[in-house]
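> What shape does this take:
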Amino acid sequence: MKLRKIWVLPLLLALVCSVGCGGKADLLHGYEKVVSSMGSLARTSEHKLIGTRTCGSDNYTGAYAATCRQARGKDVVFGGCSLQARRLQVTGSVACQSGFVQLIVKNGSDELWLTPDANGNISQEITGSGGDWYLSVEYADFSGSVTLCSAYAK
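The predicted structure is shown next:
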């Protein structure tokens, strides 16, 4: 926790220095950059992922695929912190041979569980308010496959 506090002070100092005499828009843009960079720290790093992630245009979009054998753990696949609301379309599939897998979208304190249909397919539009927003996959002795795609809804 102290490490996070140590990072906050230089980031706030950089924000104040970068804004200078700019207006409200400059201040909001600088604050958005700080919040966004801190939010990306919660995503699972590439080398620790159970599956593989292909990044899209930002931290909220892209593709994820995992073929597992007795996997345990959690991948925070997409997401971050932002002042902006986002509307995303999440599609994918789950093929479970054994064990358990959960697909969870967290927006602040709200949780939405993505439930595959009878064929194992997922398709859901998600509107998240500003703040933190994360799509995670949680595995418990899971054998099978998971594919996900997150894109901005049209």
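> from here on, contacts and neighbour counts on C-alpha atoms
Noted.
> I would like the residues contacting stretch 22-41, please.
L11, L12, L15, S18, V19, N59, G79, G80, C81, S82, L83, D132 (C-alpha atoms under 8 Å, 6 or more residues apart in numbering).
> If we ignore the residues flanking it in sequence, what's nearest the fourth one?
Counting by C-alpha to C-alpha, 6 or more residues apart in numbering, the nearest residue to S18 once its immediate chain neighbours are dropped is G30, at 7.3 Å.
> tell me which residues in the helix or strand containing that neighbour are buried?
Assigned by DSSP states H and E, G30 belongs to helix 24-39. Buried residues in helix 24-39, counted by 16 or more other C-alpha atoms under 10 Å: L27, G30, Y31, E32, K33, V34, V35, S36, M38, G39.
> and this one, so I can compare the two:
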Amino acid sequence: MKKISAILLAACLALSLTSCGRTEDVWGFLSGLAQYLGRSQITKSEDLIGSRTLEKDAYTGDYLARCEGVTGRDVVFGGGSTETRKLRVYGRVDGDSRKAVIRIRQNEEVTELTPQKDGSFDTLLSCLGGGNYIMVDFKDFEGTVELHSEYAREKTTGTEAEETEKTNSEEIREEAKS
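Okay, here's the model as predicted:
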């Protein structure tokens, strides 16, 4: 991520010093560069432990892995972007959840989701610009991992959305401490 940030900073500096375009052109260039660099972090479909179906973009879709003693990592959804996104990530881990860990990387911060007793998990993410990735780490895992990512529905009032985001951020931080 530091490498991506350095490249973006260098591109911003170079473009601002040369005055080579309108603000929209510069922003479009930076957005395209972030997307290009972000795609390199996603596991290619043919290299996945499980199978992935993308929906609207690389941030949304479905993933299913049926495993027998598998070790490895699938970076399933996400990318680099200058845009803010709100995602709902949910699913289920059937098997030893300590051996199949759902991880969320938002720039430098990494959070591990802790499934409920029945193996289910459900969280809302507020992805700011930068690198945001949803991944599964397997360690000698036997079982099934089901993962879904979709755009979160917007709340009707700004206050409700702020309260929900605050609550979810607190829950994620508490899960990370556990």
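> Give me the TM-score for this pair.
Here the superposed chains carry a TM-score of 0.84, computed using TM-score structural alignment, normalised by the length of the first structure; 141 aligned residues with a C-alpha RMSD of 2.3 Å.
> other SSEs contacting the following helix or strand past the helix holding G30 of the first structure?
Next helix or strand after helix 24-39 of the first structure toward the C-terminus (DSSP H and E): strand 52-55. Where contact means 3 or more C-alpha pairs under 8 Å, 6 or more residues apart in numbering; DSSP states H and E, strand 52-55 of the first structure is packed against strand 62-82.
> By how much does the helix or strand that the strand it packs on is followed by deviate from the second structure on average?
Once the chain leaves strand 62-82 of the first structure, the next helix or strand it forms, by DSSP H and E, is strand 86-107. Aligned to the second structure and superposed, strand 86-107 of the first structure gives a mean residue distance of 1.4 Å (mean C-alpha distance after the TM-score superposition for the first structure).
> if I look at the residue most central in space within the second structure, how far off is Q106 of the second structure?
What sits nearest the mean C-alpha location of the second structure, by C-alpha atoms, centre = their mean, is Y133, with 2.6 Å. From Y133 of the second structure over to Q106 of the second structure the distance is 7 Å, taken as C-alpha to C-alpha, to the nearest Å.
> what do you get for V89 of the second structure?
14 Å.
> got it, and S40 of the second structure?
Distance, S40 of the second structure to Q106 of the second structure, by C-alpha to C-alpha: 16 Å.
> repeat for G72 of the second structure
On the measure of C-alpha to C-alpha, G72 of the second structure and Q106 of the second structure end up 20 Å apart.
> which one of the two has more residues nearby?
Taking neighbours as other C-alpha atoms under 10 Å, G72 of the second structure and Q106 compare with Q106 leading, 22 against 13.
> How many neighbouring residues does the residue nearest to the more buried one when sequence neighbours are not counted have?
In this structure, Q106 of the second structure finds its nearest non-sequential neighbour in N132, 4.5 Å apart by C-alpha to C-alpha, 6+ apart. Using other C-alpha under 10 Å, N132 of the second structure is surrounded by 25 other residues.
> once aligned to the first structure, how far is the helix or strand where N132 of the second structure lies on average?
Using DSSP H and E, N132 of the second structure sits within strand 130-151. Compared with the first structure after fitting, strand 130-151 of the second structure has a mean deviation of 0.4 Å; criterion: mean C-alpha distance after the TM-score superposition for the first structure.
> Show me which residues of the very next helix or strand once past that strand are buried.
Downstream of strand 130-151 of the second structure, the first helix or strand assigned by DSSP H and E is helix 158-177. Within helix 158-177 of the second structure, the residues that count as buried by 16+ other C-alpha under 10 Å are E165, N168, S169, I172.
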